[in-house]
Every structure is written in C-alpha cells, then in structure tokens.
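1. got a predicted structure here, sequence first:
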Amino acid sequence: MRIVHTSDWHLGRTFHGVDLLADQRRALSHLAELVAAESADAVIVAGDVYDRSVPSADAVRAYDEGLAEIAAAGARIIVTSGNHDSPTRLGAGSAFAAAGGLHLRTSIEGIAEPIVLSDEHGEVAVYGIPYLEPDTARRHLGVEEVCGHTAVLDAAMTRIRADLASRQARSIVVAHAFVSGAAASGSERSISVGGVETVPAETFSGADYVALGHLHSPQRVTDTVRYSGSLLPYSFGERTHRKAVWVVDLDADGVGDIRKHELPVVRELSSLRGTLDELLTSEQFAGAEDHYVEVTLTDAVRPLDAMRRLRERFPCAVHVQWDRPHTGSGVDYRSRVRGRSDAEIINSFIEDVRDTPTKGERVLIERALRAVVGEPEADGELALFALDAFVAETA
C-alpha cells in the first residue's frame, strides 16, 4: 500500500497581506498529479487544513476543489484537524463524506476508531488524532492533571493501542503536535501550554508509521516518525526550505520504504539588501524579479515612496524596512548622552532615525524645550523666528 503524507495546507493564509489562494491551488494540483503518478492509495493530511477556524468562502472552495482533484487521481483521503482548524466545522458531514472516500477525524470520540484500508497483505488501520487542547481534552480522556500535551497524547495512544491489540493489522497514527527533536521554522502558531508543548517521540510507540503535522519543515524525527511540512513557505525564514511530502510504502511487515518527494516551487522567496538605486538597477537582483521579496534598504537617508518604486521592478515585493548605516561610536547610551544638552540629544535622535534636522527644525526643538521648562519667549521673537525658519526650510 502506498500512502502520501502531507499536512499544514493553511488554506486562506496571507503572506504580508498578499492572498496566497492562487499559489495554494497550484500546490494542491501538484499534489494530485503526484498521487496519479505514484498510484497512491491514500493521502493523509495531518491537520491545519485551513489557516483560521472560520475560513473564508474562497478558502473552502479551494479545499473542495483540491479534494476533488486528489480523489479523481485515485486516492482515498484522511484528514485530521490542527490547532488552526475548527474541529466542528472541518468535521461536518463526516459520516456522509466517508462513503465517498473522504475520512475526517476531528473528534476525541473517534480517536480509537480507525479508517481501515486493505491490500494484498491484509488490513492497515489508520488512527487520526485531532489537535488536542490539553485543558479541554483531558476531561474527555480521563486525565486528572495535565501541564502539557504529553499526558493527553499518552491517553489517546493508550486507547489506540488497546484497539490495535484486537486487530491483526499494520498501523498508521496521524497527529498534530510538536515532537521533541524536531525544529520549528517560525511561521507556526505556538501551541505551548504553561511553556510545555513538546512531546517525546516515544509517545507514539506501537505504530508502524506516525504522520505528523504542525511544523512547516519536512523532517525526520525517527525512521518512522516524520513531519511532511507545509505545502508552501509561509515566512521568509522558510525561503531555503524545499517543500516536500513523504511517500510511504507498506509491505507485509509494516513500513517497507519511505521516500521524500520535493514539490515544485510555486513562487520563490528572496531577501534583498542594498540602496534603493542598487535594487532598482543592479543586475545582481534580476533573478528575484518574480519572487516574493523582502527588502532591507541601506540608504543614508530613508527613501520616499520606496515600496511603490520597488514594485516597479519587483511586483511581488511584500515588505520593506530601512537599516540606516550605523555611524555611531559604539559606546553605550549613557556615555553618549553624558554632558550633552536636551536639544543635542533630540537632534541626535532625529539624525539616527531619519536624517540631520534642518535649521528650522532645530529652532522648533529649542522652542519646544523652552515651553516644557516654562521659560518665556522674549517678545515673541523666538516664535516668529522659528515659524519663519520652518517655512523657509520646507518651502
């Protein structure tokens, strides 16, 4: 039997305000093409189908279309809920959907009720553990005290092992959790409870293969405990990731072979650094013109309207920040302000965050400081001079 392990679709997610549904649809089409090419019997989605508990109509439509493509490619589909999903909404119509080959496991009550698949070697029992919020799940699982995820997952696995002991079957467990030894990428939402979110891989002992979701980088915890990662990169910290799924072959004794299949890149991510003029003209950045781009500007003076100008060359630029070249002495703040007047400190601050204050601005600063300390202005001359200076500088 051949299983494709995937997770963390996050349908409806935006990337720095950019709608990713078109990219996500393309990724799901690639997944359906893989299913057809590999003649896969089933596809596992280990949680976080959606990016929010109440998904948009467009996200639901993309989900429906993706499922239809995968089913048309010949695979049954097994879906569990993640911490981003609403178990009730995702699991709606589960009994009816199962008749069409879509198996939804979103409730605690269904943890020990496997989806049973068959091949020439016999049965394969697939157990789906939805994301378990410890404080809520412990009451249903009979856990008296809990300070993290390990206790509730232990209780869930106790139920699964009890059911598995009554069967002559190979087994797959699908779960959405943070397992010790794996590495987060930064775009996952924390599932910590009181600082305790990780569970040991041994929690899932007894299963032939454990298909994990939650972490966005494809990775191996043990030979048979793995994360598939997300379909797309969801942060610039993931720009070096090659997104993938695991293709798992089961033989008569359990897992026979596991292969990583890298997914096609829908749109690459690039982090660029330089002055605005360099970024707009240099050939060294030509390869990033159709990428999602974040830019760090190094101009001595913050450029005006930088994002609009950057998008003339990089239409998918999504984030820009300014990192003015450091001109300080490197001494600590206390040393830098010792012996300096308030006006000098303020002028220095403006220079650090923007550029050197103009003559008119310096006069206005002096006037503001006089007002704060209650010093009178002689016959209004300082106020008039400040106004004249400001008008002259900004005209």
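-> Received, thanks.
2. CA only for contacts and neighbour counts going forward, please
-> Noted.
3. and G100, how many neighbours?
-> As a burial measure, G100 scores 11 neighbours (other Cα atoms under 10 Å).
4. scratch that, L232
-> 27.
5. leaving out the residues flanking it, which one is nearest to it?
-> K243 (6.5 Å; Cα to Cα, 6 or more residues apart in numbering).
6. does that neighbour touch E262 like I think?
-> Yes: using Cα atoms under 8 Å, K243 makes contact with E262 at a distance of 5.8 Å.
7. looking at those two, which one has more neighbours?
-> Taking neighbours as other Cα under 10 Å, K243 and E262 compare with K243 leading, 22 against 13.
8. who's in contact with that one?
-> If you count contacts by Cα atoms under 8 Å, 6 or more residues apart in numbering, K243 has them with 217-218, 229-233, 262-265.
9. so of these, which ones are in strands?
-> Judged by DSSP state E, the subset of those located in strands is E262.
10. of the contacts of K243, closest to L369?
-> P233 (49.9 Å; Cα to Cα).
11. burial measure for the residue lying closest to that closest one once chain neighbours are set aside, as a count.
-> Excluding its sequence neighbours, the residue lying closest to P233 (Cα to Cα, 6+ apart) is R239, at 6.6 Å. Neighbour count for R239, taken as other Cα under 10 Å: 16.
12. take this one as well and set it beside the first:
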Amino acid sequence: MTGRVFHTSDWHLGRQIGRHRRDAEFDAVLAEIVDIAADFAPDLIVHSGDLFDGPRPSLDDIRRAAHALRRLGDIAPVVVVAGNHDTRYVLGHLEYFLNDMGHRPDDQVRVRFATDARPGGLLLTEFPASGGELTLRVGTLPYLHPNRFTYDFADPAAATATYAERIRAVQADVHRRLAAGRGPRDLLIFAAHLFVEGATPSYSERPVSIGSDYAVAAEDLPGVDYGALGHIHQPQRVGRAGFPARYAGSPLQLDFGETRDTKSVVLAELAPGKEPRITLEPLTGGRRLVHLTGSLEEIAQRADRVGDAWVKAVVNVEGPTVFLPEALAKLLPRATIVDIEERRPGAAVQVLDRATSVADLPGVDELMREYLPGRGTAGVALDHVMATFADLQAEPDPAEPVPCCEETLLTAAIAGEAFDGVDRAGLLIGDETAGAEERR
C-alpha cells in the first residue's frame, strides 16, 4: 500500500528573458507536466508556490494556469500553495473560476489554494489513497513575509522575535493540527513555500527573500512523511530535515544562473513505516540557456552543440566589430541571442584608489591649458585667457557674503588665534577697558 504524491513548483508564468516572452515554452512544459502526472496516476498533486512571476499576471497567463490546473485536477486532487510572487486575490479569483464560480460542491472541488497562514485560515485537508486504505493528510504554509506577522498575527509576545522564531511557531502549529488524531494509516504531507537554511539557490529568486534573515532552520521543519517545498528554483533534497523533503524547482531554466540545472518534477511513493521512494522525472519542454565566452573562432567550434537555445555571448575581440551580431546569428541560426558583450584587451577601466586619484588627477588650470590649444587658443592669447581665468577664480563668490569685522574678531577669539598682534586675552581686556571708559 502506497500513497502517491506528484510534486511540482515555481512555474513563474509570465517570466521573460529580457524582452522575449516564453509562452511557447510554458505551453510545452505544462503539457509535459500533465502527461507525466497522467502516467504516474498520483493520489495527490502538490504545487508548492509561485504559480505566476508577478502579482498582476496577464490574462493569457491566468488562462494558461487555469487550463493546466484544470487538466491536473482531472487526474487527481490538486493543492496549490501561494508563493512570494503570488497574491491571495489573484489565486482566490482563479480558484473561483476553476470551481465553476462557486457552484461546485466542496466534496467535488478538485483544485484548492492555500493563501492564508493564520490559524483560522490554514488549509488542512485530507485525501484517500491506495483505494481508500490510506489517507494523505496535507498541512500547508503559504509564503509569509515578515510584514504579514504584524497584520495577521496579533501575539504581542512575538513582536520582538526573529523571523525564524516566528515561522517556527507557525510551522509547529501546522504540524500540531496536522498530526492531531493521526491514525496508523495516515500519511502526513507538509507543503510550504519558504527558504530553508542550507538550500542552494539559483539566484533567479528575489535576493531579499533568500537572505539569512529569511532562512528557516532545516531541523525546525515539522516531521512528516514528505515535505513538498517551493521557492528555490534548483531541484534538490533538503538535508538535515530528518524526513524526506525536496524542492521541486522551476520547470524552466529561468535565467543564466541556471544553465547547469536539470529541471524535473518529483514523484513520491509513501508507505507507513517505510522509506519513501522518490523519483525525479526530467522535464525537457523548455529551451536551454547557454552562456558562450570566447573569440568568434572558439564560439564557432561549439556552435553546432548549441541548437535551439537562449544565448548570452561574451566575445573576445581585438577592436570594435561592426557586424558582430550578424556573425553570431550566422553561427547560431536556431538560437535566440539575448545579449552580446564585446571584451577587448586593455578596454577595462582601471579603478583608482583614493591616494592615486588625489595624486594623479590634474587640476582645472592644467585641464584648461591642455584643452584650449586644441580649440585654436594658443600663445599670447592663451596666456591672456589663463590670467583672466585666474582673476575670476580669485574674485569672491557673491553667493557667499564676506564676514564682517566683528564676526572675524569673534571667530579668532573662539579659535584662540592672534589677530593684528593682539591675543584673545588682549581683545577681551581692551573691550572691557573701552566699556569702562564709556560707562564713566
């Protein structure tokens, strides 16, 4: 007896490569995901977050998501966890449409969305498996931004806690509710969108969301039979979790930091008291991202291995090359060249340190004397211009009023400096004597 879980994540529908949309790739890889799911015949399908790439997806991307989720829902019940790129309002509307605009009874709902992490809004649900002999109990945790704790959780005791401490408490609450009344034939699934400490990011994730302040300790994850995690785009197992937990990763290579990633979905077969069987099924529906570096001759030697791909090229050249884009396009006829960078010997700009810049940078006078001869001013005329320029520099700035004599005296007195041969004590004595004479 086994419970079969199909795990996918981080579709990021709407993601582009520069100005290029990737609709055909998304359509191909989503069709591939549906076909793999149909062959696997799971009891449950989990999408662990970031259905869309942005909070305001286009109508085409919403239609694309609805079509794929409806097809997956025809295969098995689907649970979608909100990621940091998703909004609960968009996912709420999508759920409404998928469930026949609210007319479908709860026991016939095939796609459910977890968008609320508050105790009263947590999605905790269960599904039969292995012909009803097992039960898959699912506890979900959508992405929780630190700011949401302020609005969604009113516990004053947590006001000064770190993000890791707060998320640990939420995870513990999910697990407590999930495990309550657990029977011997119940299998627990934890589906969450978060960054686990030690996971290897692809850096196509938002940098702020994978910082150390957002990291969750692996040992703090609730002990379950399988952890279906989302947020990190490189497929990987989570070590030190104490139970099988995996990031399914994104179905496409999302940027040039993922050129070495093999994309996949996770097929998990779970049984009470036994080690799970985890299989990664590769995805091939997307175009590869290829980073080419070298001279045109060196790139030409590798061109036949590039094929249909997105290409970012760094080309070593001796000087400016007018027809470089055309030359690359001829070498790579099936590829889409996203970016070309020319790298020339000696073209790099030297970064000066403070000492060098102060010592070596010419003054304004020197720059003027070097510049004017090239504009036809030389000889006596140049000397006259430079003398006039020196006079202008010496004139006081009208925007800066000249201090009066009293201000000058006061400034000198405060600084303890001599002024016209009289020290501060003398100034003060002279002032006092003058005052005494006037009073007489």
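-> Yes, it's here. Computed from a predicted structure; not experimentally measured.
13. the residue nearest to L232 of the first structure maps to what in the second structure?
-> Correspondence of K243 of the first structure to the second structure, assessed by TM-score structural alignment: K263.
14. residues contacting the residue positioned nearest the centre of the second structure?
-> The C-alpha lying nearest the average C-alpha coordinate of the second structure belongs to R206 (Cα atoms, centre = their mean; 1.0 Å). If you count contacts by Cα under 8 Å, 6+ apart, R206 of the second structure has none.
15. across to the second structure, which of the contacts of K243 of the first structure hold up?
-> Contacts conserved in the second structure for the contacts of K243 of the first structure, using both residues aligned by TM-score structural alignment, their matches' Cα atoms under 8 Å: 217-218, 229-233, 262-264.
16. give me the buried subset of these.
-> Among those, those scoring as buried are 217-218, 229-233, 263 (criterion: 16 or more other Cα atoms under 10 Å).
17. turn these into a markdown table, including distance to T394 of the first structure.
-> A markdown table is the format used below for these (distance: Cα to Cα, whole Å):
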| residue | distance to T394 of the first structure |
| --- | --- |
| S217 | 52 |
| P218 | 55 |
| G229 | 53 |
| S230 | 51 |
| L231 | 51 |
| L232 | 47 |
| P233 | 45 |
| L263 | 54 |
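18. so of those, which ones are in helices?
-> The helices, defined by DSSP state H, take in nothing from these.
19. could you pull out the strands for the stretch 51-200 of the second structure?
-> With DSSP state E, counting those that start in this stretch as the criterion, the stretch 51-200 of the second structure has strands at 78-81, 111-114, 124-129, 134-141, 186-193, 195-196.
20. how about the stretch 201-350 of the second structure?
-> 215-216, 226-230, 236-237, 245-247, 264-270, 277-282, 288-294, 309-316, 336-343.
21. check which element follows the last one along the chain.
-> Towards the C-terminus, the helix or strand next in line after strand 336-343 of the second structure, according to DSSP states H and E, is helix 354-360.
22. H291 of the first structure and E268 touch, don't they?
-> Yes: here H291 of the first structure reaches E268: they are 5.0 Å apart, a contact under Cα under 8 Å.
23. so between those two, which is more surrounded?
-> When H291 of the first structure and E268 are compared for neighbours, H291 comes out ahead with 18 against 15, by other Cα under 10 Å.
24. counterpart of the more buried one in the second structure?
-> So, by TM-score structural alignment, H291 of the first structure is matched to A309.
25. ok, its match to F256 of the second structure distance?
-> Distance of A309 of the second structure to F256 of the second structure, given as Cα to Cα, to the nearest Å: 11 Å.
26. now the aligned partner of G256 of the first structure in the second structure. Nearest residue, chain neighbours left out?
-> Alignment note (TM-score structural alignment): G256 of the first structure maps to P276 of the second structure. Residue nearest to P276 of the second structure in three dimensions, not counting chain neighbours: L270, with 4.8 Å by Cα to Cα, 6+ apart.
27. coming back round to it: need the kept ones among the contacts of K243 of the first structure in a markdown table with distance to F285 of the first structure, can you?
-> Listed next are those as a markdown table, based on distance: Cα to Cα, whole Å:
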| residue | distance to F285 of the first structure |
| --- | --- |
| S217 | 27 |
| P218 | 29 |
| G229 | 29 |
| S230 | 27 |
| L231 | 26 |
| L232 | 23 |
| P233 | 21 |
| E262 | 26 |
| L263 | 25 |
| P264 | 22 |
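28. closest to S341 of the first structure out of those residues?
-> The closest of those, once distances to S341 of the first structure are taken by Cα to Cα, is P233, at 49.5 Å.
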